[in-house]
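**Student:** this one's sequence-less:
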């Protein structure tokens, strides 16, 4: 039956030689790039051995400096909470002003450019800039993650607003409702659940990033992690890594519970 259908209607997917040529070129370029970057199975196999030795030096883990660990974890959590709170607070109006279905183009262009700037650099690069500007410590990490939050949540929130139904907004405008009422009763109810999801995800991301920006001196447990690595203190390094994993897992559990409350 399938052979008869194939003879009658032809193959289900037409042969596109341009696509095949593109995939072939991409594969050949990947081989060239791997050779240029000295990517080889020999180095990979050697890396497995070095990695196994590195992991063996992490055992047994060292909890003797648990006070230092707890202090750094608390600082990391504080950085993530403060940055997430201010990032969400600023992202709400910025995303609203960047929505093209609610604002004129000259307004959305300005705020979308600002969001793009916040997304242009990795948090570590922002951390280096803020460490240079305000000095070492948690303030640099907080400012870094605020900009990272605006770049992520602001973009997603603007896109979520652009996907809403305009009928409630038109009804509110027709009844003479002010702009604030249109936002509160016409826009926010349609995007509230998504906005909560975006915010909880960004808090998870800020927890992870707060451990990373500390490597360049922006506060948090990242500085202690980097110092342990430099001193070849691998047993304490394993303790730090396990603590970070546990912290992220607890954060994920709390995020799921928050989403259940607002569903």
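**Tutor:** Structure received. The structure presented is a predicted model; accordingly, all values stated were derived computationally and were not measured. Residues are numbered from 1 along each chain as shown.
**Student:** alpha carbons only for contacts and neighbour counts from here, please
**Tutor:** Fine.
**Student:** mind listing what residue 87 touches?
**Tutor:** Residues near residue 87 by Cα atoms under 8 Å, 6 or more residues apart in numbering: 145-150.
**Student:** Among the residues you listed, which ones are in helices?
**Tutor:** Counted as lying in helices by DSSP state H, out of the contacts of residue 87, are 145-150.
**Student:** Neighbours of residue 194, how many?
**Tutor:** Around residue 194 there are 15 other residues, counting by other Cα atoms under 10 Å.
**Student:** for residue 6, that is, sorry about that
**Tutor:** 11.
**Student:** which element is the residue lying closest to it once chain neighbours are set aside on?
**Tutor:** Leaving aside its sequence neighbours, residue 6 sits nearest to residue 12 (Cα to Cα, 6 or more residues apart in numbering; 7.6 Å). For residue 12, there is no host helix or strand (DSSP states H and E).
**Student:** Second structure for comparison follows:
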């Protein structure tokens, strides 16, 4: 055997420990071939009850689509606006250590919560409806874009910043003319990706009462209207596909 493909004793031990842990996890979580086989059968019956899709509740469907798009767009715009100062605050080459730690802590807190968990918290705080969904996705946007924006700022060339500081430029002048021109293309890429992500997440937060088409989906499940569930799922897939196409087209146009 080629020496490049030989496993060391430590690597073999790590592999054996990993396999043992996987086997123990499967056994302790009651994952078995019997349960999987039963699940396939029940899933097939469930899918059979979803056809043909129901098309008689288009008003409810379009209301859910409208709310989903509004939630995604508003959350993206507000989240991006908040991500700019948070990213600047968290960048080590722009902020002193106490402010940088505060910015990084805020980003970590936003990233720690899944959008669905955030939506549950905001539903408790502001009540059911799209506002809770918008706030939940704003938190997710700040956590994701704020971190990437701060990392991008830390990777820029320091020469323009040093030159502007040497001329006595203010902090805002350094940011506007020394920092943003270097990171603007990457920030636009972050923004388009986050819009696509918020389109997907906006369908999930509705399941916990935060508005959007997810609410209609959950209500249809509760009413056992599986034909309408199929219609909603097809619509969600269509929204995500169209959003992906639009975002990719926007990226290509900006690259040109």
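**Tutor:** Arrived safely, thanks for sending. All of these numbers come straight from a predicted model, not from anything done at the bench.
**Student:** care to give me the TM-score?
**Tutor:** Superposed pair, TM-score by TM-score structural alignment, normalised by the length of structure 2: 0.95. Supporting alignment: 255 aligned residues with a Cα RMSD of 1.5 Å.
**Student:** returning to that earlier point: aligned to the residue nearest to residue 6 of structure 1, what sits in structure 2?
**Tutor:** Mapped onto structure 2 by TM-score structural alignment, residue 12 of structure 1 lines up with residue 4.
**Student:** Residue 107 of structure 1 too?
**Tutor:** Using TM-score structural alignment, the partner of residue 107 of structure 1 in structure 2 is residue 99.
**Student:** same deal with residue 153 of structure 1?
**Tutor:** By TM-score structural alignment, residue 153 of structure 1 lines up with residue 145.
**Student:** elements contacting the helix or strand that match falls within?
**Tutor:** Secondary structure assignment for residue 145 of structure 2, by DSSP H and E: helix 130-154. Packing partners of helix 130-154 of structure 2 (3 or more Cα pairs under 8 Å, 6 or more residues apart in numbering; DSSP states H and E): helix 58-90, helix 97-112, helix 115-126, helix 180-205.
**Student:** one more time with 6 Å, if that's ok
**Tutor:** helix 58-90, helix 97-112, helix 115-126 (3 or more Cα pairs under 6 Å, 6 or more residues apart in numbering; DSSP states H and E).
**Student:** Tell me which of these sits nearest to residue 213 of structure 2.
**Tutor:** Of all these, it is helix 58-90 that lies closest to residue 213 of structure 2, at 3.9 Å by Cα to Cα.
**Student:** how near is residue 33 of structure 1 to residue 39 of structure 1?
**Tutor:** 8 Å (Cα to Cα, to the nearest Å).
**Student:** before we move on, what about residue 110 of structure 1?
**Tutor:** Look at residue 110 of structure 1 and residue 39 of structure 1: by Cα to Cα, they are 43 Å apart.
**Student:** With residue 47 of structure 1 instead?
**Tutor:** 12 Å.
**Student:** any idea which residue sits dead centre in structure 2?
**Tutor:** For structure 2, the residue sitting closest to the mean C-alpha position, by Cα atoms, centre = their mean, is residue 197 at 4.6 Å.
**Student:** Mind telling me what that one corresponds to in structure 1?
**Tutor:** Checking TM-score structural alignment: residue 197 of structure 2 goes with residue 205.
**Student:** what does residue 13 of structure 2 give?
**Tutor:** Aligned partner of residue 13 of structure 2 by TM-score structural alignment: residue 21.
**Student:** which residues sit in contact with its match?
**Tutor:** Counting by Cα atoms under 6 Å, 6 or more residues apart in numbering, residue 21 of structure 1 makes contact with nothing.
**Student:** Now it: which helix or strand?
**Tutor:** When secondary structure is defined by DSSP H and E, residue 21 of structure 1 falls within helix 17-36.
**Student:** For the residue nearest to residue 6 of structure 1, give its distance to residue 178 of structure 1.
**Tutor:** With Cα to Cα as the criterion, residue 12 of structure 1 and residue 178 of structure 1 are 55 Å apart.
**Student:** Just confirm residue 128 of structure 2 contacts residue 209, I think it does.
**Tutor:** Yes: at 5.3 Å, residue 128 of structure 2 counts as touching residue 209 under the criterion of Cα atoms under 6 Å.
**Student:** Neighbour count for those two, which is higher?
**Tutor:** Neighbour count, other Cα under 10 Å: between residue 128 of structure 2 and residue 209, residue 209 has more, with 24 against 18.
**Student:** what's the aligned residue in structure 1 for the more buried one in contact with, if anything?
**Tutor:** Applying TM-score structural alignment, one finds that residue 209 of structure 2 aligns to residue 217 in structure 1. Contact analysis of residue 217 of structure 1 by Cα under 6 Å, 6+ apart lists residue 136.
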